[in-house]
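Trainee: model the structure of this input:
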Amino acid sequence: MSGNNYTVTCNHCKTVNTVRGKAMTLAMTCSGCGYYFRLGSWNDAASVSFITKEEPAIPVGAKGRFDGVIYEVMGFVVKQETKYHYSWREYLLFNPYEGYAFLSEYNGHWNFIWPIEENPRPIGGLRDYEVDYDELQYRIFQKYNATVQYARGEFFFDVVDMTDATFNREYIAPPFLLAVEESSDSVLWCKGEYCTRKEIAAAFNIPVSKLPGKKGRGYTQPMSTSFKDESLITLSLFLLIVVALAQIILSHSLEETVVFNGDFDQKAMNDQKMLVSNSFDVNGSMGNLQFELYAPLTNDWFYADFSLISETTGVEYNFSKDIEYYSGIEDGESWSEGSTKGTALISQIPGGRYHVNIYPEFSTSYQTFSMKVTRNVSMFFNFWITILLLMIFPIYYFIRKRMVEVNRWSESDYSPYYSE
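Mentor: Alright, predicted model coming up:
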C-alpha cells in the first residue's frame, strides 16, 4: 500500500482510492477491484475477495438525517449467522460531531443503532436472559456468531476480523433493542430503535420503492397503535365503572310497580276464542312492562298470543309465549325439562290505560293460567350487552397482540411462548 492521508493505492489492482474517513478509516474496499484490505498493514493474506456481490439499497456516500443529525453512509456489509445461515445488511454511518452509528436491515425491517456508554443491568443476575436499561426490561432474543459475506466502502475497524471474533447477543423491548458484541478484549453495547421504510426513505430522500420489501414481522416492529396497553386498560375499567354506576342509579331510580295480576280460565273465552284482561293504568312517561306467566302444567304445554292495547291511542304491542313442562323417572332417576313459568319484556311503553287481548291454545289437561304485569323492571340484559360491547375491542386487541408476539418470537430460540 502507498499513498498519503487522503488517498491509498490498492496493492492488488493499483487503483488509487480516496479515503473519505481520513485517519479514522482502518479498513476499506478498493473501488476498482472490490478487494477488502486493512490500511497500514497491507498484505495479500489480510485482503479478502468476496465471492458474492450485493448492491446496497442505500448507496455508500449517501447522506441521511436522523433526529436532526446528518449521517453519511461510510460502509456497507452483508453478514451471515453461522448456525441458521440467515443474512442481514448493515450500513456504517458517521457524523463528525456525533460519531458513528449503524443501520441494520433484515427482511425489509430497519433498526437505527448507536453505541451506548453504560452497560445495561442484568435482571436477577442473569444477563443472558433479561437486562434493564432506561427503565425498560429487555428480553434475550438471539445469541449468535456471524461472518462477513460482502463489504463495500470504508470502516473504522476491521469489520471482517471483528465480526469473526465476536459473540453477539440481542435483547428486545419493541420498538427498542439492545445489542452487545463481546470478544476476548472488548465489549460494545449498542441501543437500537425500529424505523419504518417510509422513515428510512425520507431520511435519505429516496423512493420507498428502492428499499427492500417487508417480509413477516420485524423482531422490534411495534404494533401500530396510538395508545399504550396501560391506557387501554385504564379507559376500559373507567367505562365499566361508569356503566355499572349508571345501572345502579337507574335501578334505584325506577320503582317497580305491579299494575295487573289476574287469573284466566278457558271457560271465560268468548266467541272469538280470546280472553280479555281488565283494564289497568301504567304510570310514567316511558318505561318497560314485564309479563310473568304461570301455567300449572305437568307433562303438558300451553301457548298464547298476546296483544297489549293502548286504550288511549289504539297502538298494539304483540308477543307470544310457549310454556312446556315435562318430568318423570327413568332408570330410577327423576328428570324434568322446561318450566311452568314464562317471562316477556316490552320496552319503551308510554304511560296510559291498557288492557291485554289473549289468544290461548290449551291442551286437554289444563285450562287455566295466571298473568302478572310489572312496570319499570330493572333490565340487566341491556347492562350485560353494554359490558360485552365495551369488552370486545380490549379482548380483540390483547388477542391480536399475543398473536403478534407469538409471530415475532417464532424466529427466536428463546421464545417465551414455546417450550423446548
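
Trainee: for the rest of this, base every contact and every neighbour count on C-alpha atoms.
Mentor: Fine.

Trainee: so S285: helix, strand or coil?
Mentor: Using DSSP: H, G, I helix; E, B strand; the rest coil, the structure places S285 in strand.

Trainee: quick check: it touching G351?
Mentor: Yes. When contacts are counted by Cα atoms under 8 Å, S285 is listed as touching G351 (5.1 Å).

Trainee: residues in contact with the closest residue to R38 other than its chain neighbours?
Mentor: Distances taken as Cα to Cα, 6 or more residues apart in numbering place A27 nearest to R38, at 4.2 Å, with adjacent residues excluded. Contacts for A27 (Cα atoms under 8 Å, 6 or more residues apart in numbering) come out as 36-39, 154-159.

Trainee: do the same with H12
Mentor: Applying Cα under 8 Å, 6+ apart to H12 gives the contacts 33, 35.

Trainee: wait, is it part of a helix?
Mentor: No. H12 sits outside any helix when classified using three-state DSSP, being coil.

Trainee: roughly how far does S279 sit from I51?
Mentor: Distance, S279 to I51, using Cα to Cα, to the nearest Å: 98 Å.

Trainee: second chain to compare with the first, below:
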Amino acid sequence: MSDDALSVDPTPPVEAQASPPATPVTPPSTVRALSCPNCGGIVNVRAQGLTVSVLCEHCGSTLDATRPDLQVIARANEALKTPEIPLGTRGTLGGRVWEVVGYMERTDEEIGWAEYLLFNPYEGYAFLVDDGRRFSLGIMLDRLPTMGWANSMQLDGQSYSRFGDTYPVRVTFVVGEFYWRVAVGETVDETDFVRPGTMLSCEVYQTERTWTRLDLLDWGVAEEAFGISARRREYSHPAPHEPSPYKRQLREALVVGVVALLVLFVVSGIGGSEQQIGQTTTDAVLDGPEKTVVIRGLDLPSARSRVVVDADAGAIDNAWVDLDYSLTDEKTQDSVDTYGLAEHYSGSDSDGSWTEGDPRPEVSLSSIPGGKYDLVVTLSAHRWNGGSSSSSFSMPTGFAGGSTFGQDSGQTVPITVTIKRGGVFGGNILLAFLLIAIWPLIVLFKNFAFEKRRMAPVSGSGGDDDDSGGDDD
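Mentor: This next block holds a predicted model:
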C-alpha cells in the first residue's frame, strides 16, 4: 500500500459555527458637496461624471461641473426662484425612483412652462414637464420616428399628428445641474406631434436634433410622487396631447341611449296595436242641416287608454265636412269633446292642376278612463264655391242626390266614422326619442368643444372656464 494511501491529515476537524448576520453595507453617497467660487455656498453635485454644468442654488451662477474647482461660467442675471418641487426631492413614477436635479423655465413667447430634470443612476435622465395644469413625463428617444401621411410621424405602430408650425423655445430661468451647458437665453426650434395621451417633441439646437416622448400623467400622480399639493381638475385650456375626459362618458351615453331606444321601440310596439271598437256610416247633405248620429256601447279597459276617431269622406271634392265628437261615459255622463274637419279641394290655374285638404282626418284622445261610452257625432257638409267647372267630381253610382257636386240640391256625401282604442301617440314617441338623445348630444358637443380647444393654436390669453369632465381615457 502506498504512502499516499496511508497518509492522514493531521489537522483536527473544526466544528461548524453559525456565522454572524451580515451587516448591510451602505453604498457611498453619490452626492458631491462643493463650494461655489462666487458666493461660497454649498453646491451638491448628484450625478457625478454626467453633469456638465451646475446652477448655484444660492446665487444663480452657472458653474463648470467638469472642473474640480467649479469655475464660474456665468454670473446670475436675476433673482433666484424657488421651484415648486425642490431640488434633491425624490419621487416614484412608473415604478422607478427619480431625483430632481435641475429646474428650468421656458417660453415660446406666448405661454411659459417649467421642466424638471430627473435623474436615476440606472435609468439615466428624464424630464417632468409642468404646464401649470398637468404634468408629463418625458423620455429621450433612442430611435427616430418615421414619416407618415400628411406630415404625421409614426412610432411603435402609432401615428402622431403634427401640431402647428415649428416655433422657437427660449430658456428664461434655470437652476440645478444639467448634462449640457444650459443658460438663460438658450433658444431651440421645436416641432410637436401629438396623439391623445402622448406627444413627440423634436428640438433642434444648432446642428443637434433630439426627440423626446412626453406621456401625460394622470391627475395627481406627480403631485403625490413628489409631495406637492394636488391641482384642481379643469379643462378650459387642455394640453395638445390631452385625452378628452368626455370619451368615456360619450361611450356610456351611447350605450344607454341605444338600450333606451330599443326599450322604447319594444314598448311602443307592444302597446302600439289598435283595436276597432265601433263604426258607422252616414250621409251628410251638402249645405243642408246638421246631422247627429250616436255610436253606442264602446267598451274601454279599466286602465286609461288612447281612443282614436277616424272619419272617411274620401268622395268629396271642393267641399268640407265639419265633425263634432262627444265621447260620453254612460255611467257618469262625463264627456270629452273634440273636433275634426274632412276637406278636399282641387282646381287648375296658370301653374296647372292643384289639390289640397285631407278627406280622412284622424283625432286622438289620450288617457280615457275605462268604462262604457257613447260617441255622439254631429256633422254638417258644405260646398266650396271657388272651384272651377273642371274640378267637379262625378259621384259613384248609387249615391243619393245628383251626379255632380254643386249641381243638384240635396246632394249627400257618405261619411264613415270608425272608433279604435290602444296604440301610441307619434308625438310621445318623438318626445321620448328627443329626451333619450339629449344626454348623448350634450356629451358629444362637450367632446367636440374639447377637441377643438385641444387642437386650437396656442395662446397665452384666455378665460377662467370651470368646465370639468369625467375620468380620462
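
Trainee: just the TM-score for the two chains, thanks.
Mentor: Aligned and superposed, the two chains score 0.74 in TM-score terms (TM-score structural alignment, normalised by the length of structure 1); 395 aligned residues with a Cα RMSD of 4.2 Å.

Trainee: which position in structure 2 aligns with the residue nearest to R38 of structure 1?
Mentor: Alignment note (TM-score structural alignment): A27 of structure 1 maps to S53 of structure 2.

Trainee: the residue nearest to D128 of structure 1 when sequence neighbours are not counted is in what secondary structure piece?
Mentor: Computed as Cα to Cα, 6+ apart, the closest residue to D128 of structure 1 that is not its neighbour in sequence is I140, at 6.6 Å. I140 of structure 1 belongs to strand 136-144 when assigned by DSSP states H and E.

Trainee: tell me what that strand is packed against?
Mentor: When contacts are defined as 3 or more Cα pairs under 8 Å, 6 or more residues apart in numbering; DSSP states H and E, strand 136-144 of structure 1 sits against strand 130-133, strand 167-173.

Trainee: can you name the element that comes right after it?
Mentor: For strand 136-144 of structure 1, the following helix or strand on the C-terminal side (DSSP H and E) is strand 146-155.

Trainee: where do the strands sit along the stretch 1-150 of structure 2?
Mentor: Along the stretch 1-150 of structure 2, the segments classed as strands by DSSP state E, counting those that start in this stretch run 32-35, 42-45, 53-55, 62-64, 72-74, 90-93, 96-107, 112-120, 124-130, 135-140, 146-147.

Trainee: same list, those, but as CSV with distance to T332 of structure 2 please.
Mentor: Shown next, in CSV, are these (distance: least, Cα to Cα, whole Å):
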stretch, distance to T332 of structure 2
strand 32-35, 101
strand 42-45, 98
strand 53-55, 96
strand 62-64, 100
strand 72-74, 102
strand 90-93, 78
strand 96-107, 83
strand 112-120, 79
strand 124-130, 77
strand 135-140, 74
strand 146-147, 83
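
Trainee: out of the ones you listed, which is closest to I442 of structure 2?
Mentor: Nearest to I442 of structure 2, of all the strands of the stretch 1-150 of structure 2, is strand 135-140, at 28.7 Å by Cα to Cα.

Trainee: returning to that earlier point: out of the helices and strands packed on strand 136-144 of structure 1, deepest packed?
Mentor: strand 167-173 (a mean of 20; mean count of other Cα atoms under 10 Å).

Trainee: pull the number of nearby residues for M140 of structure 2.
Mentor: M140 of structure 2 has 17 neighbours, counted by other Cα atoms under 10 Å.

Trainee: pretty sure it contacts R213?
Mentor: Yes. The pair M140 of structure 2 / R213 is scored as a contact, 6.3 Å apart, by Cα under 8 Å.

Trainee: just the helices in structure 1 please.
Mentor: Listed in chain order, the helices of structure 1 (DSSP state H) span 159-165, 197-204, 229-253, 380-408.

Trainee: what's the closest of the ones you listed to P175 of structure 1?
Mentor: Closest approach to P175 of structure 1 among the helices of structure 1 is made by helix 380-408 (11.9 Å; Cα to Cα).

Trainee: list the buried residues in that closest one.
Mentor: 387, 390-391, 394, 404-405, 407-408 (16 or more other Cα atoms under 10 Å).

Trainee: now that helix on structure 2. Mean distance?
Mentor: Compared with structure 2 after fitting, helix 380-408 of structure 1 has a mean deviation of 2.6 Å; criterion: mean Cα distance after the TM-score superposition for structure 1.

Trainee: list the residues that contact the residue mapped onto M391 of structure 1 from structure 2.
Mentor: Taking TM-score structural alignment, M391 of structure 1 has A437 as its aligned residue in structure 2. Counting by Cα under 8 Å, 6+ apart, A437 of structure 2 makes contact with G257.

Trainee: distance check, A437 of structure 2 against V169 of structure 2.
Mentor: 45 Å.

Trainee: check V175 of structure 2 too.
Mentor: V175 of structure 2 is 17 Å from V169 of structure 2, where distance means Cα to Cα.

Trainee: more neighbours, these two?
Mentor: Taking other Cα under 10 Å, V175 of structure 2 and V169 do not tie; V175 has more neighbours (29 against 18).

Trainee: verify the stated contact: that one with H58.
Mentor: No. V175 of structure 2 lies out of contact with H58 (Cα under 8 Å); the separation is 9.5 Å.

Trainee: out of the strands of the stretch 1-150 of structure 2, nearest to S348 of structure 2?
Mentor: Closest to S348 of structure 2 of the strands of the stretch 1-150 of structure 2, according to Cα to Cα: strand 146-147, at 68.6 Å.

Trainee: packing partners for the closest one?
Mentor: When contacts are defined as 3+ Cα pairs under 8 Å, 6+ apart, strand 146-147 of structure 2 sits against strand 153-155.

Trainee: once aligned to structure 1, how far is the strand it packs on on average?
Mentor: Following the fit onto structure 1, the mean deviation recorded for strand 153-155 of structure 2 is 3.5 Å by mean Cα distance after the TM-score superposition for structure 1.

Trainee: what helices or strands is that strand leaning on?
Mentor: Strand 153-155 of structure 2 sits against strand 146-147, strand 158-178, with contacts defined as 3+ Cα pairs under 8 Å, 6+ apart.

Trainee: got a list of what G357 of structure 2 touches?
Mentor: 342-345.

Trainee: and those residues, which two are the farthest apart?
Mentor: Checking the contacts of G357 of structure 2 with Cα to Cα, the most distant pair is A342 and Y345, at 10.6 Å.

Trainee: how many residues are close by L188 of structure 1?
Mentor: Residues near L188 of structure 1, counting by other Cα under 10 Å, number 16.

Trainee: separation between it and L178 of structure 1?
Mentor: Using Cα to Cα, L188 of structure 1 is found at 10 Å from L178 of structure 1.

Trainee: just S47 of structure 1 next, same as before
Mentor: For S47 of structure 1, the distance to L178 of structure 1 - Cα to Cα - is 32 Å.
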